[in-house]
Structures are given as structure tokens and as C-alpha cells.
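Participant: Sequence and computational prediction follow.
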Amino acid sequence: MSGRDSPDHTNHHATELHLIREIDGRGLSVAHGSSSTAVWLRERLRISIHTAKRSVALAQAVDHRPALDAALVAGTLNVEQATVVAAATQGLPTDLGPELVDKAEAVLIGQATEFEPAILRKAGERILAHVAPELADAADAAALRRLEARAWQGRAFQLTRQGDGRVRVTGWLDEAGAATVDAAIDPLCAPRHDNDEPRTPAQRRADALVEVCDLATRGDHLPDSGGGQRPHVVVTVPFDLLDRQLGAGMLDTGGRLSPPQVRQLACDAHLIPAVLGGDGQVLDLGRGRRLITGPLRRALEVRDRGCAFPGCDRPPRWCHGHHIRAWADGGPTTLDNSVLLCGYHHGVIHRGHWAVRLGAGGLPEFVPPAHVDPGRRPRRNLYHRRT
């Protein structure tokens, strides 16, 4: 047999749908103490509530559509295809005459002999163009407006902390909003020019989202976040522990950062020393110190022209200023002690496997770990160099 149900098997499904409609119409499920026919089916047939609801909906549909019922009984189409046809006819404009609805249903039942459900569903979305082309454009526009309104109303974005160091990102966007997000992160999702790109496509998209937000927080276009302050990330860590590379940081969101992450953020940050009492009360707040900004930042961009890590093509606006010798270790905030790194390669350097230094000509060069190059020969970024 083909993938289509045999007549006996399809008759079994048709009979089951007739019984469900009878049970639903007589209210037998409520008489037996269930809140609905779907709940009753879930308990009796041990199926999911979603499957039960779909069965009830299809049973009601075939009860009102004799031609669809007859096709299902005859084995002309299977249950999944019947569900698609029922949804397509129910989605037609309410002011469409019954003759045209019947015609649309007949066309789709005929196409069920050729198409599996996914293709049949696409045909159902365009069925009005076949049976009433003069109405199709207006109906399609109205349907699109309804979809857009529903998508806009249902837009959502949530960050849920899992308690294991991960934060789950969930949400919904309408098509226009998703297109904007795609346009922003797509240029950042390409694999690095390195031959050993370790990230999966999903990881690259996650990094791209963070990079876009990082760029926004370092610019001048976002509104103040309260108290006249530009948007910022607050990390609290005892300075002596930061100096000894031991201190975990506490974010203002309640999350915790490892010492390498804290030191990475401190490379190009607005540091405000604070004296805290034993209970965490702020006793004295010093003046902030901004690192690698102004003329120094511009000089760094002229020298490095983008992320200086070998093979990276990130432009200066996507980069952080990194202290070659950490500021917390006494490293000066000077051009000779600075290098531009994108967010990804900034993390690579702070994980300690690669080393960075200024080589001949005062240009940054990177020493790879032994597992990348046993000879640990220094490398430079040739992407930004002018010929």
C-alpha cells in the first residue's frame, strides 16, 4: 500500500470521528463528570489533550461538511489531510457564498490524492485564488492584517535565569521586528576567518545578539536608564580579590561572574571605587575612571583598524580596548599597553591560552597555545593591513 490509509483503516478513523461527534453532541462527557469531550477522550484513550482537541474539532468539522466526511469514509484522503481541508474551508471569508465554499473544499479534496499535508496546507492558503480570484487579493490582505495584529499583540521577550549559570532567552516577534533583528545580527553570525572556528551556528547567533547590545550600550543613542545615567552593566567585586585574580563578581541582576569574566569587563570599563561597610552599605564613593577612551581610543583604532586577533575582520566599533598588562595588575592606560579586540576574541585572550604583545613596529602580535602551533610562532592580523 502507499502512504495513504487503506479504506478499512480510514473507515476506522471515520467511524471514530462519528462516535466522538455523537458523544460531544449528546454531552455524554459532561454527564460522566468530565469538563469537556477532549478531557474525556484524553482519559479514556490515554492521548494528549492536544490530540484530543484536534479530534473533537475534526469531528465537528466533518459533521458540518458532508463531502469531507464522505471523502474520509471512502479513503480519498486521510485524517491529517482532512484536518488541513477543514481548516482551509473554515478560514475562508465568512461572507463567501456556500457554493464557493463547496467548490474550494472539492478542489482541496481532489488535490489530496496528490499532495501530502504540508503541501496541501499551502494549497489551502491559496485556494481562494482558484475559486474566487476577484476576492482573493482583498481577503489575503485582510488575513495578513489579522496575522500581523495577532503577532504584534503576542510579542514578548523574557530572560529566565536557570540557576546553573545559563539564562534562557524566549519570546515572540512579528515579522517586521524579526527582520530588524535578523538584519542586525546576520553580519555578525558568519564564521570567523580562523581555520578553527569552534562555535556552532546557534552559538554564533547568541554571540551576535550580545555584540549588538554591547555596541548599543557603548553608544549615545539609548535613553538614560534612570538617574540620568547611560545604560550600563554594574559588577561589584572587592578590589583586592580582583587584583589577585580571585574575586567573583556580582551583577546588579543578581547573577555571578567568574574572575576571568570580571577582569575582561574591567579592561574597558567605567570603574568607580567604593568603600563598603561590613553589611555592604556604601560608606564612600570615589570618582569614576574611564579607560581607553577619547584620543587614546582614536589612536588605538588608527593603529589596529579593528580587532587585532589574527584572521578577525570585526571593525573598530565592535571592539573593546584591552589592557595587555591588566590595569588591576598595574598596567598603564597607554597606547603601548592597549589592543583592540572584539568581544569573542577578548574572551579568548582572558581565558589565558593565547598571549598578546606588541611586536616589531609597535603592532600587536599573538602567541598561540602549543595545541594550535607547537612552535608557538607569533601571528598578526593581516585582514586590516593596507597594502
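Facilitator: Received, thanks.

Participant: Please count neighbours and contacts with C-alpha atoms only from this point.
Facilitator: Will do.

Participant: Near residue 109, how many other residues are there?
Facilitator: 22 (other CA atoms under 10 Å).

Participant: Now the element after the strand or helix carrying it, going C-ward?
Facilitator: Counting by DSSP states H and E, the element that carries residue 109 is helix 98-111. Next helix or strand after helix 98-111 toward the C-terminus (DSSP H and E): helix 117-125.

Participant: If you count contacts, what does that next one end up packed against?
Facilitator: helix 79-90, helix 98-111 (3 or more CA pairs under 8 Å, 6 or more residues apart in numbering; DSSP states H and E).

Participant: Specify the local secondary structure of the spatially closest residue to residue 344 that is not a sequence neighbour.
Facilitator: Closest residue to residue 344 apart from its sequence neighbours, by CA to CA, 6 or more residues apart in numbering: residue 207 at 7.5 Å. Here residue 207 is recorded as helix under DSSP: H, G, I helix; E, B strand; the rest coil.

Participant: how many other residues sit next to residue 207?
Facilitator: Counted with other CA under 10 Å, the neighbours of residue 207 add up to 17.

Participant: mind listing the strands for the stretch 151-300 of the chain?
Facilitator: Secondary structure of the stretch 151-300 of the chain, counting by DSSP state E, counting those that start in this stretch: strands at 156-161, 167-172, 235-236, 249-251, 256-257, 270-271, 274-276, 282-285, 289-290.

Participant: structure B:
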Amino acid sequence: RLVHLAARFDDELEWLRQGVKSASQWIADRLQIRSATAREWIRVGHALRHLPLIDAALAAGEISYAKARILTRWADVDSEAQLLGLARERTADRLSVAIARALADGGETDDERDARLHEARSVTTWTDGDGMTVVRVVVPPSVGKPIVAAIDELVRRIAALPPEGPVDAPTVPDGAPAGAVCEQKVVDEVTESGQNAPAGATGRQSVSAPPPKVSRQMSAPTDSLVDTLHKIGLRWHPSGHDEWTFPSLAQQRADALVVLLLGAGVQVSTEVVFHVRGDGATFDDGTPTTDSAIFRQLDQAFVRLLIHDADRRPVNASSARRLPT
């Protein structure tokens, strides 16, 4: 009911007659909440007017407000019933990926999907109430997944550093180009015949299986990067103070992102896993992508091919790494 009241208040323009710049600002001031929260109430309330199935499910308590927020961003009259079914089967955390997969099967070509995702890219920043700078980055998954992989790799490296003493420099893989930055090892899944499975292929489809653990290798870092990692690592180790706590994963990732963006000579090798099947290509977490988005990354990557049959049994999981041909 709250979101419907917010949307109706937005329509009635009483906030404008009182000299307030927006309905969300009026609501935020009166209820002492963030303007972004009020804007979201108004958006959801407006959207639910055109989505009766989702509106009824929310009113009956069949779905949570968190799920309704996600659904109202993507559902329309044609897809409402399908997406509501996904919401009933999945948690709110997994709903966005499921919706992305469902919409990817909606008849778009690879070029159309790539163009739509590229057009939606954005970076927005704002200052939080405690003075912290908040950065929101929206990029296609073919760009975002390697960035996340690089952040997590730096987290792993920093956590592995001893509090004191020298650090062995990582080795450079045989045949790796000098100075390669953010090298990606792309792992493709293929059908039991050994051929890449194009979208829409017929016959038995291979089923993704978790790849074996791969030892990650990196280009040798500069001394300044080693010093930077050591300084961050020292902050992660116990300081002897009673109030010291180990940083959360979110805090570790924040430190790694700063190193990745601002550190001099950052050279990180990451692994990004793609599953290429006859029914479409996805990242390892199920996020859909396109064949063309994968192809664009091959000239910057070493490729390790994992072959599985239709029963998820490895046929030939060679550890050899090679440049694409």
C-alpha cells in the first residue's frame, strides 16, 4: 500500500504547490528517509499499476518487496506472468540472474543484445551521509566479470602476503606476452563432439561442470606494487589492539579496487569461465552473454578448453594453455 500512496502523491502534485522540487524529496523530508528510497517507492508504485499479477502477489504476501522492486524494472504485460513465476521459485539474490537469462531467450540477436547492454552502461557517484563517496558502475557482463575477477585475485594475493619478510615474485607463464595487463584465461565448454556449440544448435547439449582448480600465474609486479600490497596487507593483520577486527570481504574488495585503479604497474592474471552450449552462452554464475562478446575477448586471452559430454563427464581436460587460433 505504501508504494501506491507514494505514486498517487506524485501524481497529485501537492509537493509542487508547496515549492518542493520533487515528490521523493517531500516524502524523504517528512519520513526522514533517503531520497533514493522515496524515488524507488514512487517508481514501484507507478509500475504496479500496469502489472496486476505482480501487484496482487505483493499485496497477498506471495512475494517480498525486494522481489517486486526487481520485477518492476523488467516486467511488462507480455513477460509479467513468466517473471512472476521465476520470483516464486527463486530467492531475491538469484532473481536478477534468472530474469536476465529469461530475457536473453526473448528473440534478440547477439548484436542487438550487445548494443542494448552497451547503451545501458553508466557510472554514477554521490556522497553518503557520513561523507563516504559511493560509486555505482553499470557495465555489460563481458566487461564487468573480468573486473570482478581482477579484484578478487588481488584480494587473494594481499591475503596471502606474510606480515613481514620478502615476497616471492609471481612467475610469468611460458609464452606470455611481455607487459600483458589483466590477462584472461577463457574457459570454453564444448559439446561431446569437441566442437563449439553455437546458439540454437540441435542434438544433445553438454551440461556445464565445475572446472578443476587452476594455478593462477601473473606477470611480475613492480616494486611499487609489492610495497602497496604489503602496506594493505599489514592493515589486514592483527594490530594488537583490543578493538581490531579482520576486514570484511567488502572492505578487502574496496582495498583491491583502489590498487587496481590507482596502483602503478598493476598486472593481474585472472580466469573468466564461459559455458558455451547449444542453448546459449553464460558465465559461470549463470549470467547470460553472447558469442560475439566472448569472441571479442579472445585476442587478449589464453584459452584453456574443457570438454564434457552430455552427462557432465570430462572427456579431455588438458591443462595446456594456448593462444586462440
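Facilitator: Received the coordinates, thanks. Quick caveat, the model's predicted, so the values are computed rather than measured.

Participant: care to give me the TM-score?
Facilitator: For these two chains in superposition, a TM-score of 0.41 is obtained (TM-score structural alignment, normalised by the length of the second structure); 174 aligned residues with a CA RMSD of 4.9 Å.

Participant: can you put the helices and strands packed on helix 117-125 of the first structure in a markdown table and add distance to residue 8 of the first structure?
Facilitator: Converted to a markdown table, those look like this (distance: least, CA to CA, whole Å):
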| stretch | distance to residue 8 of the first structure |
| --- | --- |
| helix 79-90 | 13 |
| helix 98-111 | 19 |
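
Participant: Let me know which of those helices is tucked in deepest.
Facilitator: Comparing these by mean neighbour count (mean count of other CA atoms under 10 Å), helix 79-90 ranks first with a mean of 21.

Participant: how much space is there between the residue nearest to residue 344 of the first structure and residue 72 of the first structure?
Facilitator: For residue 207 of the first structure, the distance to residue 72 of the first structure equals 50 Å [CA to CA, to the nearest Å].

Participant: Following element in sequence after the helix or strand containing residue 230 of the second structure, please.
Facilitator: Using DSSP H and E, residue 230 of the second structure falls within helix 223-236. Counting by DSSP H and E, the next helix or strand C-terminal to helix 223-236 of the second structure is helix 249-262.

Participant: Can you list the neighbours in contact with that following helix?
Facilitator: Contacts of helix 249-262 of the second structure with the rest of the structure, by CA atoms under 8 Å, 6 or more residues apart in numbering, involve 150-152, 154-155, 228-229, 232, 266.

Participant: Now do the very next helix or strand once past that helix: which elements does it pack against?
Facilitator: The helix or strand immediately downstream of helix 249-262 of the second structure is strand 269-277, counting by DSSP H and E. Under the contact criterion of 3+ CA pairs under 8 Å, 6+ apart, strand 269-277 of the second structure touches helix 141-160, strand 183-190, strand 280-283.

Participant: Same list, those, but as TSV with mean neighbour count and distance to residue 294 of the second structure please.
Facilitator: Listed next are these as TSV, based on neighbours: other CA atoms under 10 Å; distance: least, CA to CA, whole Å:
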stretch	mean neighbour count	distance to residue 294 of the second structure
helix 141-160	18	7
strand 183-190	24	9
strand 280-283	21	9
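
Participant: Out of those, which gets nearest to residue 36 of the second structure?
Facilitator: Checking those against residue 36 of the second structure by CA to CA gives helix 141-160 as the closest, at 24.2 Å.

Participant: report the angle between the axes of the closest one and helix 249-262?
Facilitator: Here helix 141-160 of the second structure runs at an angle of 110 degrees relative to helix 249-262 (axes from the mean of the first three to the mean of the last three CA atoms, to 10 degrees).

Participant: what comes into contact with helix 141-160 of the second structure?
Facilitator: So helix 141-160 of the second structure is in contact with 182, 184, 229-230, 232-233, 236, 252-253, 256-257, 260, 268-272, 287, 289, 293-294, going by CA under 8 Å, 6+ apart.
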